[in-house]
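Student: Take this sequence and fold it.
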Amino acid sequence: MRKFKFDGKKYGYDLAMDLHPLDGRPADYFEHQLHTIDFFEIMFLKNSTGHININGFNAALKPFTILCSSPNQRKTNAILEVEGYHLVFKDDFFADFFLDKLFVYKLHFFYNAIHPQFFQIDQTEYNIIADSLELITKEIENFREDSRHIIRSLLYFVLTRLNRQYSDFYDIGLSTYTDSMVYSFKDLLEKNIRTLHLVNDYANLLNIERSTLNRLVKKQFGATTKEMIQHRLLIEIKNELVFTTKSVSEIANDLNFSEPNNLSRFFQRLSGISPLDYRSNSKMI
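Tutor: Here you go, the predicted model:
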């Protein structure tokens, strides 16, 4: 499986991000086959058509669609009639640029185990965001001593605006800057989902009571800690079923299930279909 890596030497100065228009780029600019990336990515698609799959969620593209991908997530792009913008940045970009290592977890459209990482906005909102993106591209092209400050402020505006739109689109709580503990939980969830599946596991890592973690997570994400863990684990299993040839037994072993039957029961209960039927149906799409 191909993995795209961030090009940090493109401009000759260290910026850890890039933004450029997609207009006029051929369809084969996008990788149709299964692939991953080692950076964060947002595509602002104005009138593109086609289909995409990000982290197990499929969709046909509609006008004014925003696509968001996180490092190491499996995805495919079958995008036609490309028009819009392409934003990429490294995983440590927020920590260095915004001086906040948890900022990425405050954005609901990254590392979301319950909702897809794509959504639509209206034309007015798209134009507002596109104006800022155009200003950022001009700063990158004509980089000066104070360009970082301008890029930082514009990008902060764009990402915060997107977070509001995403929250409204999926009707989830917007409260982005509450207790940082919930973002530490999301960080730990991404790093440990293949081995840790219990609420107590994460409460212990965070050194807080299980009830406290449940209260904070429910307030922030509208789901219980158990639901967050289970949905994220379900995505991991689906990716293994669709994008590998591993047996259910091998997947169960890799994801720390005590036996294959436990994985099968878990999968059936949450998805309403057996793992093998899901794999078979996915190959027919």
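Student: contacts, neighbours, all on C-alpha from now
Tutor: Noted.
Student: Tell me which residue is most central in the chain.
Tutor: residue 110 (3.4 Å; CA atoms, centre = their mean).
Student: My reading is that residue 79 is in a helix; is that accurate?
Tutor: No: using DSSP: H, G, I helix; E, B strand; the rest coil, the assignment for residue 79 is strand, not a helix.
Student: Pretty sure it sits against residue 50.
Tutor: Yes: counting by CA atoms under 8 Å, a contact exists between residue 79 and residue 50, whose distance comes to 4.6 Å.
Student: which SS state does the residue of the chain most remote from its centre fall under?
Tutor: Here the chain reaches farthest from its C-alpha mean at residue 145, the gap being 31.8 Å by CA atoms, centre = their mean. Following three-state DSSP, we place residue 145 in the coil state.
Student: Report the contact partners of it.
Tutor: Listed by CA atoms under 8 Å, 6 or more residues apart in numbering, residue 145 has no contact partners.
Student: all strands for the stretch 101-250 of the chain, in order.
Tutor: Under the criterion DSSP state E, counting those that start in this stretch, the stretch 101-250 of the chain contains strands at 118-120.
Student: next SSE after the helix or strand harbouring residue 270?
Tutor: Residue 270 belongs to helix 260-271 when assigned by DSSP states H and E. With elements assigned by DSSP H and E, the helix or strand that comes after helix 260-271 is helix 275-284.
Student: name the helices or strands packed onto that next one?
Tutor: With contacts taken as 3 or more CA pairs under 8 Å, 6 or more residues apart in numbering; DSSP states H and E, helix 275-284 sits against helix 225-243, helix 260-271.
Student: Among these, single out whichever gets nearest to residue 171.
Tutor: When these are compared by CA to CA, helix 225-243 sits nearest residue 171, at 16.4 Å.
Student: Please work out the angle formed by the directions of that closest one and helix 260-271.
Tutor: 110 degrees (axes from the mean of the first three to the mean of the last three CA atoms, to 10 degrees).
Student: Ends of stretch 7-14, what's the gap?
Tutor: 10 Å (CA to CA, to the nearest Å).
Student: Quick one: residues in contact with it.
Tutor: 15-17.
Student: try it again with 10 Å
Tutor: With CA atoms under 10 Å, 6 or more residues apart in numbering as the test, stretch 7-14 has contacts from 15-18, 39, 88-90, 140-141, 143.
Student: Mind telling me the two of the residues you listed farthest from one another?
Tutor: 39 and 143 (22.1 Å).
Student: of those two, who's got more company?
Tutor: For residue 39 versus residue 143, neighbours defined as other CA atoms under 10 Å are more numerous around residue 39 (22 against 14).
Student: And this one, please, so the two structures can be compared:
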Amino acid sequence: MKTINFHKTECGVDFFINILNQDTINYLQTDVHNTDYFEVVFFSKAEGTVHINDTKINIHDNSIVFISAFQKRAWKINQDGLEFKTLIFREDFLNEFFADKFFTHKMLFFYQLNHELLLNVSDSEMKRFNEFLVEIKTELVHTKKDSVHIIRSILYYLLQTINRRYASANDLMIEKDDKNYAVQYKSLLEKHICQKKNIEDYTVLLNISRITLNKAVKEQYNVTATELLKQRLLAEIKDRLVYSNKTVSEISFDLNYAEPGHMMRFFKMQTGMTTSEYLESLSTV
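Tutor: As a prediction, this is how the structure comes out:
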């Protein structure tokens, strides 16, 4: 599987941020691939689908699609009349750019496990978002001494505005402060899910009680801390089953299970299918 990397020189920019369109990026390829950067794709005119990991998303006019780094995707987009702009960025750069190590985790549409990675907006909203993207692209291409400040302010406003719309559409709460335990917990899951599968592991890392963690996660994401952990672990197992070419035993070892049967029982409880049945179901889609 191909991984596409962000190269500043090839992109002709000085930052690990860029704005691309149908002339500079190809969303007609159907092969499964991933990237080392995040993508927010603003489809003004489009008809088709994208598979992100094991989820199929239908794309229409005025659709925004959110893809986190290293998520597997395969596009099936009709090229007739296709119009879009894509915001791409490296996570480490963006977190440093905004001086907030949890910034991407505070965007509810990234690392999302419980809601569709899609937001449908109005014509007027899409037009407004595209105007912001054009401004950012202009500053990237024609960089001046104050360009970094202009890019930072426009990009921050754009992402926060979309985050607010996504939260409203999915009945989610915007994070309340920089010490939000739910956001920190979500970040820790991304780092440690292969080794740590118990809530207590994370309460120790956060130095809080299980009750405090569960309350924060429930308020932020409308699920319990345990449910969020199970969702992330299930996503990791599915990803490895489909893309790693490893056996169930090898995957269970990589995920620190004492024996394969424990992982297989967890998978059956969460999906209602065995791992073999799950893989077979994908072949019929």
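Student: After superposition, what's the TM-score, could you say?
Tutor: Once superposed, chain against chain, the TM-score is 0.92 (TM-score structural alignment, normalised by the length of structure 1); 283 aligned residues with a CA RMSD of 1.9 Å.
Student: picking up where we left off before, thought residue 104 was touching the residue nearest to the centre of structure 1, still the case?
Tutor: Yes: Residue 110 of structure 1 lies in contact with residue 104 (CA atoms under 10 Å); the separation is 7.0 Å.
Student: what do these two both touch?
Tutor: Going by CA under 10 Å, 6+ apart, residues that sit against residue 110 of structure 1 and also against residue 104 are 40, 70.
Student: now the helices: where do they sit in structure 1?
Tutor: 93-97, 123-141, 147-169, 181-192, 199-206, 210-221, 225-243, 248-254, 260-271, 275-284 (DSSP state H).
Student: Could you dump those helices into a markdown table and include distance to residue 32 of structure 1?
Tutor: Converted to a markdown table, those look like this (distance: least, CA to CA, whole Å):
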| stretch | distance to residue 32 of structure 1 |
| --- | --- |
| helix 93-97 | 27 |
| helix 123-141 | 26 |
| helix 147-169 | 25 |
| helix 181-192 | 25 |
| helix 199-206 | 36 |
| helix 210-221 | 32 |
| helix 225-243 | 14 |
| helix 248-254 | 25 |
| helix 260-271 | 26 |
| helix 275-284 | 15 |
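Student: what's the closest of the ones you listed to residue 63 of structure 1?
Tutor: helix 123-141 (8.6 Å).
Student: What's the average distance for that closest one when superposed on structure 2?
Tutor: Compared with structure 2 after the fit, helix 123-141 of structure 1 shows a mean deviation of 1.5 Å (mean CA distance after the TM-score superposition for structure 1).
Student: From the contact counts, what lies against that helix?
Tutor: strand 17-21, strand 40-45, strand 84-89, helix 147-169 (3 or more CA pairs under 10 Å, 6 or more residues apart in numbering; DSSP states H and E).
Student: Need the residues touching each of residue 79 and residue 50 of structure 1.
Tutor: 60-61.
Student: out of the two, which sits in the more crowded spot?
Tutor: residue 79 (21 against 14).
Student: quick one: what's aligned to the more buried one in structure 2?
Tutor: Superposed on structure 2 with TM-score structural alignment, residue 79 of structure 1 falls opposite residue 77.
Student: residues in contact with the residue nearest to the centre of structure 1?
Tutor: 40-42, 68-71, 104, 116-118, 163.
Student: how near is it to residue 55 of structure 1?
Tutor: 11 Å.
Student: Please identify every residue contacting each of the two.
Tutor: In contact with both residue 110 of structure 1 and residue 55: 69-70, 116-117, using CA under 10 Å, 6+ apart.
Student: can you pick the most crowded of these?
Tutor: residue 70 (26 neighbours).
Student: Residue 115 of structure 2 and residue 76 of structure 2, how far apart?
Tutor: Residue 115 of structure 2 is 21 Å from residue 76 of structure 2, by CA to CA.
Student: Would you mind telling me which of these two has more residues around it?
Tutor: residue 76 (17 against 12).
Student: wait, what's in contact with that one?
Tutor: Contacts of residue 76 of structure 2 by CA under 10 Å, 6+ apart are 27-31, 47-51, 58-59.
Student: Now which of those residues would you call buried?
Tutor: Buried subset of these (neighbour count, 16 or more other CA atoms under 10 Å): 27, 47, 49-51, 59.
Student: JSON lines for these, including distance to residue 225 of structure 2?
Tutor: Shown next, in JSON lines, are these (distance: CA to CA, whole Å):
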{"residue": "27", "distance to residue 225 of structure 2": "36"}
{"residue": "47", "distance to residue 225 of structure 2": "37"}
{"residue": "49", "distance to residue 225 of structure 2": "31"}
{"residue": "50", "distance to residue 225 of structure 2": "29"}
{"residue": "51", "distance to residue 225 of structure 2": "27"}
{"residue": "59", "distance to residue 225 of structure 2": "31"}
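Student: From the contacts of stretch 7-14 of structure 1, pick the one nearest residue 283 of structure 1.
Tutor: residue 39 (27.7 Å).
Student: Aligned against structure 2, show me the partner of that closest one.
Tutor: Residue 39 of structure 1 maps onto residue 37 in structure 2, by TM-score structural alignment.
Student: Pull the contacting residues for residue 102 of structure 2.
Tutor: 91-92, 94-96, 178-180, 183-184, 186-187 are the contacts of residue 102 of structure 2 under CA under 10 Å, 6+ apart.
Student: swap the cut-off to 7 Å and go again
Tutor: By CA atoms under 7 Å, 6 or more residues apart in numbering, the contact list for residue 102 of structure 2 reads residue 95.
Student: The one 5 residues further on too?
Tutor: Residue 107 of structure 2 makes contacts with residue 163, as judged by CA under 7 Å, 6+ apart.
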